[in-house]
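*Asks:* with the input below, show me the fold.
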Amino acid sequence: MTIRAELDNMRERVEGTTEGPWEVDADDTRQIRTAGDGYWIASLRATYEDEPTRISNAEFIAHARTDLPRLLDALDAVYAELIEMDKSRDGILGRREIGPDEAATARTLGVVEARLSIAITTALEGK
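*Replies:* From the prediction side, this is the model:
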């Protein structure tokens, strides 16, 4: 399976869940509910001795509903940026060598890093 297909499958799984955001119930940290209307999502089972881990697990699950879409959006932005860069460089990403001049390669990689940083930041900020 390609990375693109895996990312698409992840997005389908996210989109198949109850709309977020989710939160850990303030009165019962074993419960995960939707923020606002309190629609029940899941209940965690753990012994009292496991309480710190249970709370961490609950927080992780609750935040995954909003964190994962943001991460997928960032990866989509990176993927789109790489495609655009490849088009503008006549297929540079498909070649083993970018160029014989190390200085030129370093400059190219600096541009790549800057453009990817902007793409990821923009996606995470929801712009």
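*Asks:* from now on I want contacts and neighbour counts done on CA atoms only, so please keep to that.
*Replies:* Will do.
*Asks:* any idea which element residue 20 lies in?
*Replies:* Using DSSP states H and E, residue 20 falls within no helix or strand.
*Asks:* residue 35 is in contact with that one, correct?
*Replies:* Yes. Counting by CA atoms under 8 Å, residue 20 sits close enough to residue 35 to count as a contact (7.2 Å).
*Asks:* residues contacting the residue nearest to the spatial centre of the chain?
*Replies:* Nearest to the mean C-alpha position of the chain, counting by CA atoms, centre = their mean, stands residue 71 at 1.3 Å. Contact analysis of residue 71 by CA atoms under 8 Å, 6 or more residues apart in numbering lists residue 124.
*Asks:* with the one 3 residues further on instead?
*Replies:* The neighbourhood of residue 74, defined by CA under 8 Å, 6+ apart, consists of 119, 120, 121, 122, 123, 124.
*Asks:* mind naming the longest helix for this structure?
*Replies:* helix 51-88 (DSSP state H).
*Asks:* give me the buried positions along it.
*Replies:* Buried positions in helix 51-88, judged by neighbour count with 16 or more other CA atoms under 10 Å: 54-55, 57-59, 61-65, 69-70, 72-78, 81-82, 85.
*Asks:* this one next, for a side-by-side:
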Amino acid sequence: MSTRQPEPTPERLDEIRGRERAATKGPWGFYDGDTYADVAADLEMTSRSSYTYRQKIARLEDEDVYDDPAREDWNEEQASAQMAADARFIAHAREDVPALLAEIDRLTADNAELDQSLDKVMRERDDLHEVADKLAYAIAPIEVIGEHSSGNDPWENALDHVTSASAVERLRFLFGSARDRADKLAAQVAELETTLRTEAAVSRAAMLDEAAKVARSLRQFERTVGPRASAQVSENVGILRVADELDRRAAEARAAQTGGE
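*Replies:* Okay, the predicted model is just below:
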């Protein structure tokens, strides 16, 4: 059973790059003889049993295969096949190693971009949380609906203070939709980390516009009288202020995006 090799450190990758640069320039090829195999730079076959080359890199002998105690009982055909496989590996390493190093560089750059996307998504999710908080505390003060904790949800409490029980379920659905969008953003982060390809491109301005629409939908237009009528007017005014603030932020976000292009 093979042992899993540790991930290469930057220092080890630098050592590999140094060895690759110092080695004879390629391309390398190999010649498979009856009892030996030659690895050489710019190897070209001139006939079935002869070739030209710029520089010989290594010669392998089939008898060396028997140095491994596990191969003492091998026949000549097995030894010759192993010798050819080793020569083929050495010859192709001249191109395989640079290709693998280039792929490592590409994946490293992709990881850096994914880290930036992760930071962006997390900041935008936090902004949504802040907007929802402002909306909730515009409906009722913190002394009434409390703070976020494992046993308290001020967003849910704010909904209970907005309107009748029949409409609370609808408002909870709207808040739940906003919360689902935040959860989907977090899911996108996980997908980015596993696939290394998914881009997180969430528009701050679009999210603020959506939040403003949600805020305006919270206004109440039921016919009421007495203290409830005054409370309803006050609630609607507070909700409109929050919606206006969201519109202002969305406009700033669009302006900043246009300026950065």
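*Asks:* pull up the aligned stretch in the second structure for the longest helix of the first structure.
*Replies:* Aligned by TM-score structural alignment, helix 51-88 of the first structure falls on residues 80-117 of the second structure.
*Asks:* neighbours around residue 228 of the second structure, how many?
*Replies:* 11 (other CA atoms under 10 Å).
*Asks:* and the gap between it and residue 161 of the second structure?
*Replies:* 12 Å (CA to CA, to the nearest Å).
*Asks:* over to residue 173 of the second structure?
*Replies:* In terms of CA to CA, residue 173 of the second structure sits 16 Å off from residue 161 of the second structure.
*Asks:* if you count what's nearby, which of those two comes out ahead?
*Replies:* residue 161 (16 against 13).
*Asks:* which strands and helices sit next to the strand or helix carrying the more buried one?
*Replies:* Using DSSP H and E, residue 161 of the second structure falls within helix 154-162. Judged by 3 or more CA pairs under 8 Å, 6 or more residues apart in numbering; DSSP states H and E, helix 154-162 of the second structure is in contact with helix 76-139, helix 142-145, helix 165-195.
*Asks:* need the next SSE after the last one, C-terminal direction.
*Replies:* The helix or strand immediately downstream of helix 165-195 of the second structure is helix 204-217, counting by DSSP H and E.
*Asks:* flag every buried residue along that next one.
*Replies:* Quick answer for helix 204-217 of the second structure (16+ other CA under 10 Å): 204, 205, 207, 208, 209, 210, 211, 212, 214, 215, 216.
*Asks:* which one of those is nearest to residue 183 of the second structure?
*Replies:* residue 207 (13.8 Å; CA to CA).
*Asks:* need the contact list for that closest one.
*Replies:* residue 128.
*Asks:* counterpart of stretch 10-25 of the second structure in the first structure, which residues?
*Replies:* Under TM-score structural alignment, the match for stretch 10-25 of the second structure is residues 4-19.
*Asks:* quick one: residue 59 of the first structure and residue 26 touch, right?
*Replies:* No. If you go by CA under 8 Å, residue 59 of the first structure and residue 26 don't touch, sitting 11.2 Å apart.
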